[in-house]
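J.: Structure for the following, please:
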Amino acid sequence: MKRSTKGALAASAAGILLLGGAGSLAFWTADGDANGGSITAGTLTLTDGTCDAAWTYAAGSAGAGNTVALFVPGDVVTKQCTFTVGATGDNLTAEVDAPASVEYTSAPTGTSLSLTAASTFAITGDPAGRALLDGDTITSADGGETITATFQVTIPFGTDETGAPIINGNDTQGITATLDALTVTLTQVQS
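T.: Below you'll find the predicted structure:
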């Protein structure tokens, strides 16, 4: 091999070693960004109830539909309250907690007052006025609909004063019975 060829090979080898030891060979690169955008959460709300101004006598009882001024044993009275549902979300499902009975207090206490306070619920929408039971579910399709709670208080006809126990006796005259607050709750459940 000629001396010039050997020298050229040696110079090439030295150049390669110099490049390898000093860094790497350059090549092209490019970057691109993608804006991931944003996502927005839905909502689940329920307004406080708006109730009828007065109690009325229930259908099927004496004075049905008339405003209650002063109740007596044997009466059945009713009142309605409405709540508005706010429900948005692609896959929103919420369970309804709607108690079927309501507690009450009376003033004065310690009387023979005995009554039952029941509540039923319905929601507007499709089907119109469908019953809504404790444990039922609503979805975002029910957003903007109205839940109507109907209270029905039954004051049974009393016993005479010799009854044991006395129910709705003379000591209940002039008392005031107040229903405790009714709380309707919507709780999201997994769809």
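J.: For the rest of this, base every contact and every neighbour count on C-alpha atoms.
T.: Fine.
J.: Would you agree E103 is in contact with D180?
T.: Yes. With contact defined as CA atoms under 8 Å, E103 and D180 form a contacting pair (5.5 Å).
J.: For these two, list the residues in contact with both.
T.: Contact criterion CA atoms under 8 Å, 6 or more residues apart in numbering; residues shared by E103 and D180: none found.
J.: ranges for the strands of the protein?
T.: In the chain, the segments counted as strands under DSSP state E are 43-46, 50-51, 56-57, 76-88, 93-97, 104-107, 116-123, 130-131, 137-139, 146-154, 176-179, 185-188.
J.: Save those as CSV, and put in mean neighbour count and distance to D31 too.
T.: Shown next, in CSV, are the strands of the chain (neighbours: other CA atoms under 10 Å; distance: least, CA to CA, whole Å):
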stretch, mean neighbour count, distance to D31
strand 43-46, 16, 38
strand 50-51, 14, 59
strand 56-57, 21, 74
strand 76-88, 21, 39
strand 93-97, 19, 42
strand 104-107, 13, 70
strand 116-123, 19, 55
strand 130-131, 14, 57
strand 137-139, 19, 44
strand 146-154, 22, 53
strand 176-179, 13, 68
strand 185-188, 15, 43
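J.: Following up with a second sequence; could you model it the same way so I can compare the two?
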Amino acid sequence: MNKVVKGTIAAASAVALFGGGAGSLAYWQATANTDGLLLQMGHVEMYRTGAAGYAFNDESVSADTLEGGTWLVPGDVVTYSQSYQIDVRGTDAVLRVPELDFTGTPDYVLEAIETTLEVIPNGAYSQFSATNEARAFNVTGYGSFTVRITIEVPEELEDDEPMVDPINLTELQLTLTQVAEPLPDAVG
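T.: Sure, this is the predicted structure:
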């Protein structure tokens, strides 16, 4: 090996040892740890409780009776009731109930009937309050509520058309969603 190459290697080694070359200097080190955490996620749960209730003119009936052998005339009232249990762990859940859906029911039939949809809390909750959004409720805690749907053929119904077409109420899909913040409460 020639003297120039040997000199260059020696000079580079001296720079690495004394000049702070990478990985060649010793250093001191200390460590510290954070605390571990086990965090529980909030959750929502909603399920139907008990059997649905059906009433025809304030008399309990079965769904089969209503669908198979009951012909509505002016003055008749049909009521459907179903209870739901909810469990909201954490805060800020919103229960949304869609509007009644009568897909497949002719307009002249819809114009002749009166309908109501009620959401009724059963017992105490941390919170169950109406919001400024239609059919939406801020809910926290554990409890139950009932959905009640009423379909009425008014007594004073005077319509030239014969009511030969049925009323078709489609099922509703209720939604319980945990959100970052509750909806604003209803005003008025």
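J.: How alike are these chains, TM-score-wise?
T.: The TM-score (TM-score structural alignment, normalised by the length of structure 2) is 0.59; 151 aligned residues with a CA RMSD of 3.7 Å.
J.: Now tabulate the strands of structure 1 in CSV and tack on distance to L70 of structure 1.
T.: Formatted as CSV, the strands of structure 1 follow (distance: least, CA to CA, whole Å):
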stretch, distance to L70 of structure 1
strand 43-46, 33
strand 50-51, 19
strand 56-57, 11
strand 76-88, 11
strand 93-97, 32
strand 104-107, 14
strand 116-123, 17
strand 130-131, 31
strand 137-139, 38
strand 146-154, 14
strand 176-179, 10
strand 185-188, 32
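J.: N66 of structure 1: which of these is closest?
T.: Closest approach to N66 of structure 1 among those (CA to CA): strand 56-57, 5.2 Å.
J.: Does that closest one pack against any helices or strands, and if so which?
T.: On a contact count with 3 or more CA pairs under 8 Å, 6 or more residues apart in numbering; DSSP states H and E, strand 56-57 of structure 1 meets strand 76-88.
J.: how big's the offset between the strand it packs on and structure 2?
T.: Superposed on structure 2, strand 76-88 of structure 1 shows a mean distance to its aligned partners of 1.5 Å (mean CA distance after the TM-score superposition for structure 1).
J.: Can you list the neighbours in contact with that strand?
T.: Residues outside strand 76-88 of structure 1 that contact it (CA under 8 Å, 6+ apart): 42-52, 54-58, 61, 68, 139-155.
J.: change it to 7 Å
T.: Defining contact as CA atoms under 7 Å, 6 or more residues apart in numbering, one finds that strand 76-88 of structure 1 is touched by 42-52, 55-58, 61, 139-140, 142-155.
J.: Repeat that for stretch 106-126 of structure 1.
T.: By CA under 7 Å, 6+ apart, the surrounding residues in contact with stretch 106-126 of structure 1 are 99-103, 129-133, 142, 145-156, 166-169, 171-172, 175-178.
J.: Let's see the distance spanning that stretch from one end to the other.
T.: One end of stretch 106-126 of structure 1 to the other measures 40 Å (CA to CA, to the nearest Å).
J.: Figure out how far it is from the centre of its chain.
T.: Mean-position distance between stretch 106-126 of structure 1 and its chain equals 22 Å (CA atoms, centre = their mean, to the nearest Å).
J.: Ok, stretch 85-98 of structure 1 next?
T.: Relative to the chain's own centre, stretch 85-98 of structure 1 is displaced by 6 Å; criterion: CA atoms, centre = their mean.
J.: Stretch 6-21 of structure 1 too?
T.: 78 Å.
J.: counterpart of I155 of structure 1 in structure 2?
T.: By TM-score structural alignment, I155 of structure 1 lines up with V153 in structure 2.
J.: Just to check, its match is in contact with D76?
T.: Yes. Taking CA atoms under 7 Å as the contact criterion, V153 of structure 2 and D76 are neighbours in contact, 5.5 Å apart.
J.: And the counterpart of T137 of structure 1 in structure 2, how far from E171 of structure 2?
T.: Alignment note (TM-score structural alignment): T137 of structure 1 maps to N138 of structure 2. To E171 of structure 2, N138 of structure 2 is 23 Å away according to CA to CA.
J.: now V94 of structure 2
T.: For V94 of structure 2, the distance to E171 of structure 2 - CA to CA - is 20 Å.
J.: Check Y84 of structure 2 too.
T.: According to CA to CA, Y84 of structure 2 stands 15 Å off from E171 of structure 2.
J.: what's the answer for S24 of structure 2, then?
T.: Counting by CA to CA - S24 of structure 2 and E171 of structure 2 are separated by 75 Å.
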